[in-house]
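1. I'll drop the sequence and a predicted model, then ask my questions.
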Amino acid sequence: MSEETQNVSQLLQVVKALLNAEKLNQANYASRLAENFAPISLFHPGETDISRVLAFLLNPKERHEQGELFLDAFCQLLRKLPVLSSQENGKSFIDIPKFGDSSFIAVEYTIPNGRMDILIRNADSAICIENKPWANDGQDQLQTYAQWLETQRDIKNWTIVYLSDHEPTEWSIDTNSIFRSKIIQVDFLQLSKALETAAKFSLAPSVRYFVELFVRFLRQNVAGEAPMTDKILLKTLKDPQNLAAAMAIYEAFPELRKEAWKTFCQTLSKQCEEINNFPLKLEYSEPDEINSGFAGFWFKPANNQLNWCINFEAQKINLTQICWGISGYNNCEVIEPVLYQELKNEATKAFGNERHSKYWPWWKWGEENPVSAKSFPIELNSVKWLEMMLSGKDSLLTDMVWDKVNTLLNSMDKKYL
């Protein structure tokens, strides 16, 4: 055993002991501390919900009654961040003007050929916020917004804020576009810190507590920051003699998650092949895609003329916020209305009433702690499920998948296959 491997092994033993001690501590004090209490996540907020909360906080006239507190903090953050074109021409910053209590703030503001997630206006200035917690860029999206803002005669000073943990792609705005000098990328950790700092000056405890909950949601469910509440464990990991081993574990975990996903999907694919004349074929996201939202696997009818599938999809990064049901193929194809209703009826007959949306005739969220094949986890990013995925064998997790597929197939009219 190499020295590095031995150090990793020893550190894992220490961490295991500390985690066991933490479990005992939580059993004694959880009812008083509730450190894992995250009520916002219970409502499964989507992109539009995040935009509405952010617009609520930024609006000085809203019922939080804190005036320009959060709007000022947001503008101060923008003044510290360089524009997109800075990479080629050195750092360049935008002089963000003052936005006061007379500012106009709208969510889902409609313009020709598009809809801005948030628009902030005063007499002659504007800030457009494009909120991308998980979704992919739309074609020419930022270019369209920029062109519209540029042609408004009453807007003399405008900025686009690309709220995302990654830069916009060429699909949204060309790398040579002159408008890149008017676009600032803000990631969700930067936004979280700005809101959290501002909340400390809130005179209303209820507002301060709400912002803290919202910030925690953004950190953990959008930015992917893992909670670390155990100070003893953190101190142990930061110890110089453990640091190299801790880094080795930290760097290996994302690759381990990818390997687990690849093995699990290959296991399902093999099980598909073992069933003679199986009417569905399995497709799945590549391992690298699980670091972004909307990774999943789906069973598509062998008849390629049909554009629906049985879909298991993570709505957020690292295989979290998982839902399952029937959707259009690739989750972006609209199902013809008659077929949409028929598929909805088939799924309702098999599983009961649940949710539906534009691309999904029937879907439901996974569960927090499923224990039977009738359920499915809302996230796969835990030791329990990763172990099953890595095994490459039949498990409770594969049983959960086949329970859904077989139940639907057994009740479904063959014409849909």
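-> Received it, and whenever you're ready, just let me know what you need. Numbers count the residues shown, from 1 in each chain.

2. drop to CA atoms for contacts and neighbour counts, all remaining ones
-> Will do.

3. in stretch 193-200, which residues are buried?
-> Residues of stretch 193-200 classed as buried by neighbour count (16 or more other CA atoms under 10 Å): 194-196, 198-199.

4. could I get those residues in CSV, plus columns for secondary structure and distance to residue 260?
-> Shown next, in CSV, are those (DSSP: H, G, I helix; E, B strand; the rest coil; distance: CA to CA, whole Å):
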residue, secondary structure, distance to residue 260
194, helix, 36
195, helix, 36
196, helix, 35
198, helix, 41
199, helix, 40
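
5. among these, which two are most distant?
-> 194 and 199 (8.6 Å; CA to CA).

6. identify, from the buried residues of stretch 193-200, the entry nearest to residue 23.
-> residue 196 (28.7 Å).

7. could you find the closest non-adjacent residue to the closest one?
-> For residue 196, ignoring the flanking residues on the chain, the nearest one in space by CA to CA, 6 or more residues apart in numbering is residue 212 at 6.4 Å.

8. give me the element the one you found is part of.
-> When elements are assigned from DSSP states H and E, residue 212 belongs to helix 205-217.

9. comparison target below:
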Amino acid sequence: MGDLFYNAAILRATYHREPGFNLFTVLRNNSDEVYLHSRFLAYLLNPKGSHGCGIRLLNAFLEVMEVEGFDLTSATVQAEYKSIDIFVQNSQGQAIVIENKIYARDAYEQLHRYNQLVKREGYQKTWNLYLTLDGSEPAGHSKKDLDVSVISYETDIIRWLERCIPLVAREAGLREAIFQYIELLQKLTSTDQGGKYMEQLKKKLKEGDNLLLVADINRAYKEVQIELQAELWERMRTYQAQTYPEMPEPENTADIDAIRNYYTKSKNNRHFGLYYPLGLVPGYAYIELDHYLYFGYHTYGDDREGGTEALLKLSNQLLKSEAEEGDFFWRYPTQNLNYKNPKMEDLNVLRDTVKQQAIAQELIDGVHVLWLNAFNSAAGPSSVVGCE
């Protein structure tokens, strides 16, 4: 096994090259959903765009995403149409709603509300596409009974962009922009290993028992992920008990079985965590995992009515939420890691006990502020503590 790791390290040092200059990362945060990804994708899709390709880029997109029956004759494309990330429509009453998620999570009933919006505007035939880095499913409350097609940057968007390159071959600036955007997506999805490097690595894996060793390593890697995440939840519970003993016992669904299911089952294994009841205010201050950890407010179960007004009022008084207007407060921690498909920098943080402790403390400190505000609100008039 030592030889395998040594040879892999040599191959990486020889063939792997980090991407060079990239205009997108200079101008914008590489995870900026609205001002980078949605706008650039909408520009390419727009038949009236200055790229001069007409409907060809949009047609290639529909083919890759397997959207059949959409009439391109009068198609128009808008970014951020009434909060819809990318909206494609035509005069025949057809519409495509593309919800673009890099790191954000779904607002309550988000996809369902968008569908109701376009139906009210008279569109009889709609397609709903849910775009994430790795093809993650939307939250159940978001889509309800809506038929949603899940697509990913990692495979679908990159495949479409590769089809676009020959279509824009004579436009050097646009061609280079698409190349650089593909490089950005490969970095975001951790698929930026060079072709020569991967070819040599695959060749090495076919030698001797190397493939069997890698299978063992993959199993061990998954076990380490389970252990590291379990340690993080334990740090949260310990820190809360020691620092904020006045908080009630949480409803704890982040047990070892839930964590193991998260890494070994393909669906219905997200949304577990620590849920602290708010007493007189019906609901929770909670920490939850949906590939990324976050903390926030939520009411009991599916019935949001009991505590909705009180929690929305508290949410509106707090600062720096990731929530859309009209939804409950929630926020990611400063170290925003992908626990399902961690990148190299995510793994470096996870294995660092000091940084792991900092994440645990930030989440518990945040959820304590939310719990305390609800407690003070129920007890009587009180100034709301800032959640900065």
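-> That came through fine. Bear in mind that the values here come from a model prediction, so they are computed numbers and not experimental data.

10. who touches the next helix or strand after the helix holding residue 212 of structure 1?
-> Sequence order places helix 231-238 as the next helix or strand after helix 205-217 of structure 1, per DSSP H and E. Helix 231-238 of structure 1 has contacts (CA atoms under 8 Å, 6 or more residues apart in numbering) with 15, 18, 228, 242-243, 246.

11. which parts of structure 1 are strands?
-> Assigned by DSSP state E, the strands in structure 1 fall at 104-111, 114-121, 125-131, 157-163, 183-186, 280-284, 295-301, 308-316, 320-328, 362-365.

12. quick one: the ones you listed as JSON lines, columns for distance to residue 144 of structure 1 and mean neighbour count too.
-> Output for the strands of structure 1, formatted as JSON lines (distance: least, CA to CA, whole Å; neighbours: other CA atoms under 10 Å):
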{"stretch": "strand 104-111", "distance to residue 144 of structure 1": "9", "mean neighbour count": "16"}
{"stretch": "strand 114-121", "distance to residue 144 of structure 1": "7", "mean neighbour count": "19"}
{"stretch": "strand 125-131", "distance to residue 144 of structure 1": "12", "mean neighbour count": "22"}
{"stretch": "strand 157-163", "distance to residue 144 of structure 1": "11", "mean neighbour count": "21"}
{"stretch": "strand 183-186", "distance to residue 144 of structure 1": "13", "mean neighbour count": "23"}
{"stretch": "strand 280-284", "distance to residue 144 of structure 1": "32", "mean neighbour count": "19"}
{"stretch": "strand 295-301", "distance to residue 144 of structure 1": "28", "mean neighbour count": "22"}
{"stretch": "strand 308-316", "distance to residue 144 of structure 1": "26", "mean neighbour count": "25"}
{"stretch": "strand 320-328", "distance to residue 144 of structure 1": "27", "mean neighbour count": "24"}
{"stretch": "strand 362-365", "distance to residue 144 of structure 1": "33", "mean neighbour count": "22"}
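
13. nearest to residue 250 of structure 1, out of those?
-> It is, among the strands of structure 1 and with distance given as CA to CA, strand 320-328, at 18.7 Å.

14. what about the closest one, distance to the chain center?
-> Offset of strand 320-328 of structure 1 from its chain centre (CA atoms, centre = their mean, to the nearest Å): 14 Å.

15. which ones are touching residue 160 of structure 2?
-> Counting by CA under 8 Å, 6+ apart, residue 160 of structure 2 makes contact with 60-61, 64.

16. what's the spacing between the equivalent of it over in structure 1 and residue 271 of structure 1?
-> Alignment note (TM-score structural alignment): residue 160 of structure 2 maps to residue 194 of structure 1. Distance, residue 194 of structure 1 to residue 271 of structure 1, using CA to CA, to the nearest Å: 49 Å.

17. and the residue nearest the centre of structure 1?
-> residue 316 (2.9 Å; CA atoms, centre = their mean).

18. looks like it contacts residue 135 (just checking).
-> No: proximity of residue 316 of structure 1 to residue 135 does not meet the contact threshold set by CA atoms under 8 Å, at 9.1 Å.

19. give the residues shared as contacts by those two.
-> By CA under 8 Å, 6+ apart, the residues touching both residue 316 of structure 1 and residue 135 are 293-294.

20. residue 254 of structure 1 - how many residues pack around it?
-> Applying other CA atoms under 10 Å, we find 16 residues neighbouring residue 254 of structure 1.

21. what's the spacing between it and residue 260 of structure 1?
-> 10 Å.

22. show me where structure 2 has its helices.
-> In structure 2, the segments counted as helices under DSSP state H are 2-15, 23-27, 39-45, 56-64, 110-120, 140-143, 158-167, 172-188, 195-205, 210-243, 256-264, 305-317, 344-350, 353-379.

23. over which residues of structure 1 does the fourth one lie when aligned?
-> The alignment of helix 56-64 of structure 2 onto structure 1 (TM-score structural alignment) covers residues 69-77.

24. now that stretch on structure 2. Mean distance?
-> In the superposition against structure 2, stretch 69-77 of structure 1 averages 2.0 Å from its aligned positions (mean CA distance after the TM-score superposition for structure 1).

25. mind listing what's buried along that stretch?
-> 69-75, 77.

26. check stretch 224-239 of structure 2 too.
-> Across stretch 224-239 of structure 2, burial judged by 16+ other CA under 10 Å covers 225-226, 228-233, 235-237, 239.

27. for stretch 42-60 of structure 2, same thing?
-> Using 16+ other CA under 10 Å as the test for burial, stretch 42-60 of structure 2 gives 42-47, 51, 53-60.

28. between the residues you listed, which is closest to residue 315 of structure 2?
-> For these, the nearest to residue 315 of structure 2 is residue 42 (32.0 Å; CA to CA).

29. now which residue in structure 1 aligns to the closest one?
-> So residue 42 of structure 2 corresponds to residue 55, using TM-score structural alignment.

30. thought that match was touching residue 109?
-> No: Residue 55 of structure 1 lies out of contact with residue 109 (CA under 8 Å); the separation is 11.8 Å.

31. mind listing the shared neighbours of those two?
-> Counting by CA under 8 Å, 6+ apart, the shared contacts of residue 55 of structure 1 and residue 109 are residue 118.

32. which residues sit against stretch 59-73 of structure 1?
-> Counting by CA under 8 Å, 6+ apart, 56-58, 98-101, 103-105, 194-195, 198-199, 202-203, 207 sit against stretch 59-73 of structure 1.
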